[in-house]
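S.K.: output the structure for:
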Amino acid sequence: MATEKRMSSSRKHSLKSCMLAVAKDLLDAEAVVKVGEREKYLADKCPPLELPYSKDELMELCKKLHQQVDDGEEERYSIEFKLNMVVNEVRDLNIKIIDLRGKFKRPKLKKVRMSADAMLKALLGSKHTVNMDLRSNLKQVKKEVKEEDKQLRDVGDWRKNIEDKSDRKKMFDS
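M.R.: Sure, this is the predicted structure:
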């Protein structure tokens, strides 16, 4: 490796300019060929239009042109359909290639101790100030105790209730 001679910068520059000139000539020749092919195709598919003078001949010409337009649309549709099929097939093959390469190694994630406020501040940016103290945002509701509920809770001694009910039972028995 040490015995190899390096190419001088002027030599590199001259070779690069020669390569670019050859590439430019090739591109120009390719463009001329494409223009010639396009003109030939258009001459074949679209002959010069000769307009007839009678109404019947004009109707025939219109029907012929409509048929050509329909044929062109059918051809375009079939080419689009084939193209979509090929694109889907290429996508499926790419997925298969990725699957065949094997499973990806998942990187080990580090635990980060961060409060919810700090996390939201990092996600939303420093402009937003977010408080996660949700209890402070809640309304205070005072519970009203109804008198009926109070009476049900303050039943008192159960033996007194039984004695009262036994008097009623005697009343029904007699």
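
S.K.: C-alpha only now, for contacts and for neighbours.
M.R.: OK.

S.K.: tell me where this protein has strands.
M.R.: Using DSSP state E, no strands are found in the chain.

S.K.: mind listing what the most centrally placed residue in it touches?
M.R.: Compute the mean C-alpha point of the chain, and by C-alpha atoms, centre = their mean the closest residue is R91, 15.9 Å away. Listed by C-alpha atoms under 8 Å, 6 or more residues apart in numbering, the contact set of R91 is empty.

S.K.: with K96 instead?
M.R.: Neighbour list for K96: empty [criterion: C-alpha under 8 Å, 6+ apart].

S.K.: and it, how far is that from K55?
M.R.: Distance, K96 to K55, using C-alpha to C-alpha, to the nearest Å: 62 Å.

S.K.: next, the buried residues of stretch 99-118.
M.R.: Burial within stretch 99-118, assessed by neighbour count using 16 or more other C-alpha atoms under 10 Å, is assigned to A118.

S.K.: endpoints of it, how far apart?
M.R.: Taking C-alpha to C-alpha, stretch 99-118 runs 39 Å from one end to the other.

S.K.: give the contact list for E89.
M.R.: Contacts of E89 (C-alpha under 8 Å, 6+ apart): none.

S.K.: hey, where'd the helices end up in this protein?
M.R.: Under the criterion DSSP state H, the chain contains helices at 9-45, 55-101, 116-124, 147-153, 158-173.

S.K.: in CSV: those, plus distance to L109.
M.R.: Shown next, in CSV, are the helices of the chain (distance: least, C-alpha to C-alpha, whole Å):
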stretch, distance to L109
helix 9-45, 48
helix 55-101, 23
helix 116-124, 16
helix 147-153, 57
helix 158-173, 65
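
S.K.: please provide the structure for the following sequence as well, for comparison with the first:
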Amino acid sequence: MSEGNNGQPRKSKVTIARKIHLKSLMLVNASKQLEKEKSERDNEKNRMLNECVPQFNTSSLSVQELQKICKQFHQKIDNVDAERYDAEVKVSKNAKEIESLNQKILDLKGKFKRPTLRRVRVSADEMLGALAETTCKTSLDLRSNLKSVRKEEEKEPVEVHDWRKNVEAKSGMKGRKKIFDTGAAPQ
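M.R.: A predicted model of the protein is given here:
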């Protein structure tokens, strides 16, 4: 509550009984509106059914005419099912596209969903012990993984051969190198 000029809380001008009465009037009004909306929906539904589904008398029709009408209804049902399936596929495709675009937006903004973390109760001594163990292990592991370097005495220089000298002997190309060198097309 807000305070008045003299530091005391201001009293509400509306009494509790008046508030309860107003709430009950609002609930009565809302229930009347809900009933009105329900009746409007029912009327609209009946009107659409009368427009879309024609009334006809089946007692005076022959078997062939009834079969023809059934086939027409089956065709309409198939068309409606195909449209419904297409709509569902479009909706799912759009939902996937929206999700991927939202993910791209999050990636571009640099805001990532953070996983929920569980609280773990660890005493200070256990935390220090775990920290000390990990630091010791890593330092020992690093030292053991280092390669030993020893200076070797001057070695004899290694002979470097020209690889092009022995191409024909080692390649097994049987004269194809000459065709390649001359630029002639193989036959």
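
S.K.: distance of the residue nearest to the centre of the first structure from M85 of the first structure?
M.R.: On the measure of C-alpha to C-alpha, R91 of the first structure and M85 of the first structure end up 10 Å apart.

S.K.: likewise for D149 of the first structure?
M.R.: Taken as C-alpha to C-alpha, the span from D149 of the first structure to M85 of the first structure is 74 Å.

S.K.: cool, and K16 of the first structure?
M.R.: K16 of the first structure is 42 Å from M85 of the first structure, by C-alpha to C-alpha.

S.K.: ok, back up a step: tell me which of D149 and M85 of the first structure has more neighbours.
M.R.: Comparing D149 of the first structure with M85 by other C-alpha atoms under 10 Å, the one with more neighbours is M85, at 12 against 9.

S.K.: any idea what that one aligns with in the second structure?
M.R.: Under the alignment by TM-score structural alignment, M85 of the first structure pairs with K93 in the second structure.

S.K.: check contacts around that match.
M.R.: K93 of the second structure touches nothing, counting by C-alpha under 8 Å, 6+ apart.

S.K.: what is the neighbour count of Q103 of the second structure?
M.R.: Q103 of the second structure has 15 neighbouring residues, counting by other C-alpha under 10 Å.

S.K.: ok, the counterpart of K64 of the first structure in the second structure to L49 of the second structure distance?
M.R.: Structural correspondence for K64 of the first structure with respect to the second structure (TM-score structural alignment): Q72. For Q72 of the second structure, the distance to L49 of the second structure (C-alpha to C-alpha) stands at 17 Å.

S.K.: now R119 of the second structure
M.R.: From R119 of the second structure to L49 of the second structure the distance is 59 Å (C-alpha to C-alpha).

S.K.: ok, Q103 of the second structure next?
M.R.: 43 Å.

S.K.: could you do K71 of the second structure as well?
M.R.: In terms of C-alpha to C-alpha, K71 of the second structure sits 20 Å off from L49 of the second structure.

S.K.: got it, and E40 of the second structure?
M.R.: Noted for E40 of the second structure: a distance of 14 Å to L49 of the second structure, by C-alpha to C-alpha.

S.K.: okay, now whatever residue of the second structure lines up with S14 of the first structure: neighbour count?
M.R.: When the second structure is aligned by TM-score structural alignment, S14 of the first structure is paired with H21. The burial count assigned to H21 of the second structure is 12, neighbours taken as other C-alpha under 10 Å.

S.K.: likewise L61 of the first structure?
M.R.: Residues near L61 of the first structure, counting by other C-alpha under 10 Å: 16.
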